[in-house]
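*Asks:* just coords:
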């Protein structure tokens, strides 16, 4: 029986590692193709009711995917997409999208009414929609329609988040629309 040298073992180990890396990269490419159908190839959604993922906090994205996977957060499409993701796949997707350049801010005249409502939001999401805690979403440059939809879901209790349910319940529908537009106009 022939003994293997240390350099031969190292070469075999490198070959195996590269094949696992290829498989992981191939799986990530498949997942990204699936995500791109709704969130765009660059993480910027063409549908204003779906969130932009590009430039979002990686920890927030990972937490949301895990919430979809566990059923804690429910969305017919996203729950189905997330149910079979491993923790490693979730982390890889979150890291990928967090490193992409964020969507551009919405144009138009700044929604001053929304600027006055944002006082309730800035302690968590920052003055310009950029939180200091990676567990919270970046609101700057997000689609206004998506932000409005989520705030309305928190207000109705359809979406759960103890603090967000309280804050959203205190806002009128008009204030929700204004603050959503305001944050969409902030440069990410």
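*Replies:* Great, that's in hand. Keep in mind that this is a model prediction, so the values were computed, not measured.

*Asks:* contacts, neighbours, all on C-alpha from now
*Replies:* Fine.

*Asks:* the strands in this protein, which residues?
*Replies:* Counting by DSSP state E, the chain has no strands at all.

*Asks:* and the longest helix for it?
*Replies:* helix 6-39 (DSSP state H).

*Asks:* give the buried residues for that one.
*Replies:* 28, 31, 32, 35, 38, 39 (16 or more other CA atoms under 10 Å).

*Asks:* try it against this one:
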């Protein structure tokens, strides 16, 4: 008897080893194709450093502009609102600083942005309004109960809501 999960993720993810192999030797064809002139990397306090590494490697290869965006999740039902928002802001700022550190190591310029709202919606709106060519976002490792309580990740929502290419790492 075969058992099939209703929550199977069909997206392709990339491991750190594959990232090293695939992107470190990448050569630019941006002048020929005009691909990836503006890359958006979406991060939060749980984002793996590999996500920003992939985005910055692509930016270096294509001589692209990079924006790092972190969204402070806002909802009206939060107790002790100020304290929760401040904690989320600190996490978002730390994530942006981590992208900045990786960018400095690779000598790539990055513009850091902090927004408030629903992450998937803010990522999509930012990308649409700023002529982004590629969105790079991390795919969370959701297992067990967490996978059932939250079957859609921010990466899933962004992929389904925008016509801009989305690279999930």
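*Replies:* Perfect, thanks for sending it. All values derive from a computational prediction rather than experimental measurement.

*Asks:* can you calculate the TM-score here?
*Replies:* The TM-score (TM-score structural alignment, normalised by the length of the second structure) is 0.27; 84 aligned residues with a CA RMSD of 5.5 Å.

*Asks:* about what we covered before: which pair in the buried residues of helix 6-39 of the first structure spans the largest distance?
*Replies:* Taking CA to CA as the measure, the buried residues of helix 6-39 of the first structure span a maximum distance of 16.2 Å, between 28 and 38.

*Asks:* picking up where we left off before, with distance to residue 174 of the first structure added, can I get the buried residues of helix 6-39 of the first structure in a markdown table?
*Replies:* Below are those laid out as a markdown table (distance: CA to CA, whole Å):
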| residue | distance to residue 174 of the first structure |
| --- | --- |
| 28 | 41 |
| 31 | 37 |
| 32 | 36 |
| 35 | 32 |
| 38 | 28 |
| 39 | 27 |
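
*Asks:* closest one to residue 116 of the first structure out of those residues, please.
*Replies:* When the buried residues of helix 6-39 of the first structure are compared for distance to residue 116 of the first structure (CA to CA), residue 39 wins out at 30.1 Å.

*Asks:* if I read this right, residue 85 of the second structure contacts residue 92, doesn't it?
*Replies:* No - the pair residue 85 of the second structure / residue 92 is not scored as a contact, 10.3 Å apart, by CA atoms under 8 Å.

*Asks:* tell me what the helix with the most length in the second structure is packed against?
*Replies:* Assignment by DSSP H gives helix 81-106 as the longest helix of the second structure. Applying 3 or more CA pairs under 8 Å, 6 or more residues apart in numbering; DSSP states H and E, we find helix 81-106 of the second structure packed against helix 49-62, strand 65-73, strand 110-117.

*Asks:* still on that earlier bit, list residues touching both of residue 85 and residue 92 of the second structure?
*Replies:* residue 72 (CA atoms under 8 Å, 6 or more residues apart in numbering).

*Asks:* have a look at the two and say which one is more surrounded.
*Replies:* residue 92 (24 against 17; other CA atoms under 10 Å).

*Asks:* how much space between that one and residue 116 of the second structure?
*Replies:* 10 Å (CA to CA, to the nearest Å).

*Asks:* so for the two, which residues contact both of them?
*Replies:* 71, 72.
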